Each structure stands twice: as C-alpha cells, then as structure tokens.
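A.B. asks: predicted coordinates and the sequence they were generated for:
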Amino acid sequence: MSDVVSGFVPRMLLDPDIGLFRADERVFTAMLDVWQAQMLARGLPSRTIKQRYQLLERFQRFTGEFPWQWRPADIDEFLADLRSGEKPISLRILRSYNNAVAMFCSFLTHPGHGWGKFCERTFGDILSRICFEWNMPRHTTDDAVPARKRSFTKAELQRLFDYLDDLVDQEYAAGSKRAPPVTRLGGVQSLLRLRASPA
C-alpha cells in the first residue's frame, strides 16, 4: 500500500524531497486555499468566500493552534469572547461564524480530501470536528431577526385576516359600493385605498 495521500492535498506538500519549513503555517494556508477553491467551484459569492477565509484565519490566531489541534472548547471560547465584548456580535453572526468553522472542519475531515491521513502522518495528530449540535447556536424563529424585520407569526397573520374579514363585513353591512371590489380584489392595499376614498 502506498504512503501517498490521495485527495486534495497539494502535491508540493506530499513530496518527501521537499522539507516543510514552518510546516504548520504552510499546511494551514494550503488547507484554506483548497477550501477556497472548493467554494469557488460550488459557485459561492466571492464575498462569502473571503469572509469565511478571513474568519478561519482569525479563529486560528485566537486559538494559537492549527486545525489538527483544535478542540470543541476552542470554538466555545472564541464565540463566547465575541459575544461578551464591548460590541457583542448578533446571534445571526454568531451562527454564521459557527457554521463556517463547522463547514471547514467537515471539509478537512472528509476522507476523500486526504487531509486526515496527511495530518496524522505529518504532525502525528488527527483532524476532528469541533462543532456539534450541543455547542452550536440553535436557529429559532424569533432569536436572530430584529422585530422590525421578522416575519409575521401565525397568530399575527390570523389577526390580520380576521381584521380584513371584519372590514369586508362592515362594508357589506353598510351597503357600500366598496364591498364587491374589496372582496374580488382581496388585497390589503386595495381595501385600505377604497376605505380612504369617499363612498
């Protein structure tokens, strides 16, 4: 069986005749570059790719460690630090940061990419995922979106429709000429426009 690691590990890192000066930094940069190429191939926007790349660099600087040394406590401490500073990040940003780290770790640990075997052979350590259901922020309907931008709840929509039904009933009860068009059009704007116009 060959010692060559298959997958997406760049050939220059696999050549036994090439020494790896500052191996940890060079390998981490290569990992990011290959992940960036994969995201480009998937058609992700360049802005998203750049933000994820920079976030992973930032996370690495925060931990002082490299992916084959990362542990779940690292992502917990990183995100807790961002949430507890002078300008805490929002839950939406917290979630996107956590997802980016999770996607990077998932990419690296996929056996088809070859990084796991490479890191075990080169650094004597095994890549692992550090983001799990128990340490990732959960997505709920009301937590991450400011009230001015959130969707209506079912109860709010029901109140709105009940109100509109009552308006149509009032127009019919008053014998107004506006009742049939409002019923036919069924639109909120049409109803409000007709209510504002003289009968």
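C.D. replies: Nice, I can see it.

A.B. asks: contacts, neighbours, all on C-alpha from now
C.D. replies: Noted.

A.B. asks: just the helices from the protein, written as ranges.
C.D. replies: Using DSSP state H, the helices of the chain run over 11-14, 23-41, 46-63, 72-84, 91-109, 115-123, 154-173, 179-185, 188-196.

A.B. asks: which one of those helices lies closest to V145?
C.D. replies: With CA to CA, the closest approach to V145 among the helices of the chain belongs to helix 91-109: 7.5 Å.

A.B. asks: okay, one more to line up with it:
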Amino acid sequence: MGRSAAGGSVAVPGVATLHVLPGVAMLRPEEAVFEKTLLGFADHQRARRLSWDTVNTRARIARQVQAMSGGYPWEPAWDRRLFDRWSAMLADTVATSTMRKYQNDLALYLSYLSDPAYEWPQVCLSTFGMFTGFALRDLNAVRHAQEYIGQPSGNRPLTRAEVKTFFGQMDPEIKRLREQGHKGALAAARDLAMFTTMYGWGLRRRETARLETHDWRRQAKLPEFGDYAGLAVRWGKAGAGQPPKRRMVISVWPWAVRTVQLYMENVRPLFYSDRPDDGVMFPTERDEMISERAVNQRFQHWRELGELPAQLGPHCMRHTYVTRLIEAGYDGQFVTDQVGHSHAATTAIYTALSNDFKNLKVREGLDAAEEAALARAFAMADAEADMDDDFSDQTTQPRSSGARRTR
C-alpha cells in the first residue's frame, strides 16, 4: 500500500513507512515510534484539511493516555480497563459533551493505528514483536443517543429579566467608569456593542470575535437600517475538513442596529486615535482583534456584576436570539437560515419558549376555539330561524276577498 511497483513510495498521508525507515536503528525505539505514529496521524488529518487545533488536541489526548498507562498502544497495557480508568478521570473534570469528544478523539487515533492500510501493525510487529489490536467497538464510551448532550442549565436562552439585567447594567457602569477617568470605560462600551451584536444577530463567539467592519451590508428592501441591514458572517462553524461556513444574517431588531451604529460612529474610532484603522470590528486596547477567550472573560465579568447564574455563557445569547425570533412569529425556515443550521431540528434545540409566550398561545387557542363555537351556534340559530320563517310562509295563507264566512 505504501510502495509503488517500481519500489518508490506512494504519497499516502500518514503511512508508517514515510516515518519509520526499515533497518534504521532508533534511540529509545518505543518512544520514537509512538511519536512517529502521532506524526503520521497528523498527516492523515491534515490531508482531510482538519485544523492544527484539532490535530494538536488529538495528539495531546493520546499522550495523556500513554502517560497514564505507562505503556504504548501496541502493548497489552492499552486495554479496556485503561480506557475505563481514563474515562472515569474525565468524568470528574469535564462536561459530558467534552468527555464524549475526547473519547472519540482517542478512538480515531486507535482506528488509524489499527488500519493495515497505514502499516503500523506491520511496523510494530517487526520492531517490537507485538501489536494488541485494540478492540475499538468494545470501548465503554458515552453514547451519542440524542442531538443535544450539553448542559441543560447552561446553554439555554436568557429570560427577559436576565436580558434586562445583563444589558441594563452596562450604561450606568460605562458612565461610572468614564466619570472616574477609568481606562476600562472604552472596553465596557465596546462590550455593549459586542454582546448586542451577538444577541441581535444570533452569533457564536468565533463569528463575533472575527467580525470586520466591511462585513456589514445594505439591503434594498430595508433602507431604514442603512449600512447595517445585513451582516455577512464569514467564520461560521465548519464541518469536518471543510472551510468555515458563510451566511448572510438579515437585521431584525431596530434597537440592535441603533446600538451598533452608535458604537461605529462614537466608540470604535477611539481605539484608532493613534494608529491606522485595520477594520477589526471589536478591537482591544492592545491593538489586536479580541479573542474568543476574551469574549468568555468579558461575558463572565458582566454576568458576575449582574449576579446572574454562573452556568450562563456567551452562547446563551444565540439561544436567546432563536427563541425571540420564534416568539415574534418568524417562520421556522427563516430562523434556521439566520443562524446557519443545516436542519430545522438543530434550531429546535435552541428554542425554549417562555411561559408567558406559551400561556399567550394557549389563551389565543382557547379564545379562537370559543369564538368558533359561538360562530357555529349563531349560524345554527340563524339557520333555524330561516327554517321557521320558511315554514310559516308555507302554512299561513291569506284569505281572498270573496271568501264566505261560515258559522
């Protein structure tokens, strides 16, 4: 598989013979071969255009399990008991969704290592005289039995009271910092626009952090929104081995457009008072684009200031956006397109309608049913009255003038 008929090697990314040369002695061969398996696994993933972040995370997981086992993947130490011990350790430190991802990362590495097409079983047998053939299908892993396995109390829409608390505290705090001459006033004003954009256009953290000013668009049918009638999202969530998905998000809320406009005109220029404008939508005072980690930290700052539940995170803004659109009566397919989901079922996971909205819909349904019943009753009464009139016309005949009276 790894060589051509003429003896030259075939360019198969990740094949063992591209990393381990036959007959070449290695210092500490177990450690060297293990590292070479990770190099081959990296080539295998990069050939599918996976990011270096993904590649490095999976290598870190493999090294973590190797350190725990004290052995190597081709040795008997890598068995189901090791996998269970490692999974039990994860269960105490990470969320269920993260635990499942790490388990899947390890399974992908072991699947690559066990595939005869990449020749690692042959290399291990010839070098160490063993290859255990880890039984991947017997792993005691978290089952992915439903679409959503995140934290129910964390990734949820904010209530209307929570939204009011989160955003309502910002203007007074910005004013206080400005009056005190605190340099944090500028960052706080940027945060107001940043989280308004995240909430008002249903964005993820990465999508928000990497926005640039030229991403805003005019829309011919929405002249009242001016330059901010649409937002071109260029860094949407990518599929495996795919580039970031792009989408156009149409502006919906006038108050959000107004907040962004004020930020662009009065706040953002202050970040560039002494340097050229680089087009970054949400810059930092260190002359750089805000990071996803910083978005988390800034959200935490305002969440704690407002004494909101500790489980809430920036992604809750996206959940809130979806819920508010549904409550406002927007079509489900429109909402799905706005947030960039491939399936309406995924959008449904984001939706948690408020009790007030559900009570209103029930009240409307009951009122409509009662009105329909009354309409049917009135229609029946009118029909009966018409029948009585018709019957009276047929049975009551007027006397002619020449009719004789009888006694």
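C.D. replies: Great, that's in hand. Since we're looking at a predicted model, the values are computed, not measured.

A.B. asks: quick one on the thing from earlier: could you redo the helices of the first structure as JSON lines and give each row mean neighbour count and distance to V4 of the first structure?
C.D. replies: Compiled in JSON lines, the helices of the first structure are given as follows (neighbours: other CA atoms under 10 Å; distance: least, CA to CA, whole Å):
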{"stretch": "helix 11-14", "mean neighbour count": "14", "distance to V4 of the first structure": "7"}
{"stretch": "helix 23-41", "mean neighbour count": "16", "distance to V4 of the first structure": "16"}
{"stretch": "helix 46-63", "mean neighbour count": "15", "distance to V4 of the first structure": "27"}
{"stretch": "helix 72-84", "mean neighbour count": "15", "distance to V4 of the first structure": "30"}
{"stretch": "helix 91-109", "mean neighbour count": "18", "distance to V4 of the first structure": "17"}
{"stretch": "helix 115-123", "mean neighbour count": "18", "distance to V4 of the first structure": "9"}
{"stretch": "helix 154-173", "mean neighbour count": "13", "distance to V4 of the first structure": "57"}
{"stretch": "helix 179-185", "mean neighbour count": "15", "distance to V4 of the first structure": "69"}
{"stretch": "helix 188-196", "mean neighbour count": "14", "distance to V4 of the first structure": "66"}
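
A.B. asks: so what does the host helix or strand of R190 of the second structure touch, helix or strand wise?
C.D. replies: Element membership for R190 of the second structure (DSSP states H and E) is helix 184-201. Identification of packing neighbours for helix 184-201 of the second structure by 3 or more CA pairs under 8 Å, 6 or more residues apart in numbering; DSSP states H and E yields helix 170-179, helix 205-209, helix 254-262, helix 315-327.

A.B. asks: onto which residues of the first structure does the longest one map?
C.D. replies: Which is helix 315-327 of the second structure. Using TM-score structural alignment, helix 315-327 of the second structure corresponds to no residues of the first structure.

A.B. asks: give the aligned equivalent of I75 of the first structure in the second structure.
C.D. replies: I75 of the first structure maps onto F83 in the second structure, by TM-score structural alignment.

A.B. asks: actually N99 of the first structure, sorry about that
C.D. replies: So, by TM-score structural alignment, N99 of the first structure is matched to N104.

A.B. asks: and the gap between that match and W255 of the second structure?
C.D. replies: 43 Å (CA to CA, to the nearest Å).

A.B. asks: repeat that for L366 of the second structure.
C.D. replies: With CA to CA as the criterion, L366 of the second structure and W255 of the second structure are 33 Å apart.

A.B. asks: try Y72 of the second structure
C.D. replies: 59 Å.

A.B. asks: cool, Q122 of the second structure as well?
C.D. replies: On the measure of CA to CA, Q122 of the second structure and W255 of the second structure end up 65 Å apart.

A.B. asks: please apply the same query to E327 of the second structure.
C.D. replies: 17 Å.

A.B. asks: so which of the two has more stuff around it?
C.D. replies: Between E327 of the second structure and W255, E327 has the larger neighbour count (other CA atoms under 10 Å), namely 16 against 11.

A.B. asks: touching, the more buried one and F357? I think so.
C.D. replies: Yes: with contact defined as CA atoms under 8 Å, E327 of the second structure and F357 form a contacting pair (6.8 Å).

A.B. asks: tell me which of the helices and strands packed on helix 184-201 of the second structure lies nearest to A145 of the second structure.
C.D. replies: Smallest distance to A145 of the second structure across these (CA to CA): 21.9 Å, for helix 315-327.

A.B. asks: what helices and strands are in contact with the very next helix or strand once past that closest one?
C.D. replies: Using DSSP H and E, the next helix or strand after helix 315-327 of the second structure towards the C-terminus is helix 332-339. Secondary-structure packing of helix 332-339 of the second structure (3+ CA pairs under 8 Å, 6+ apart): strand 245-250, helix 315-327, helix 344-349.
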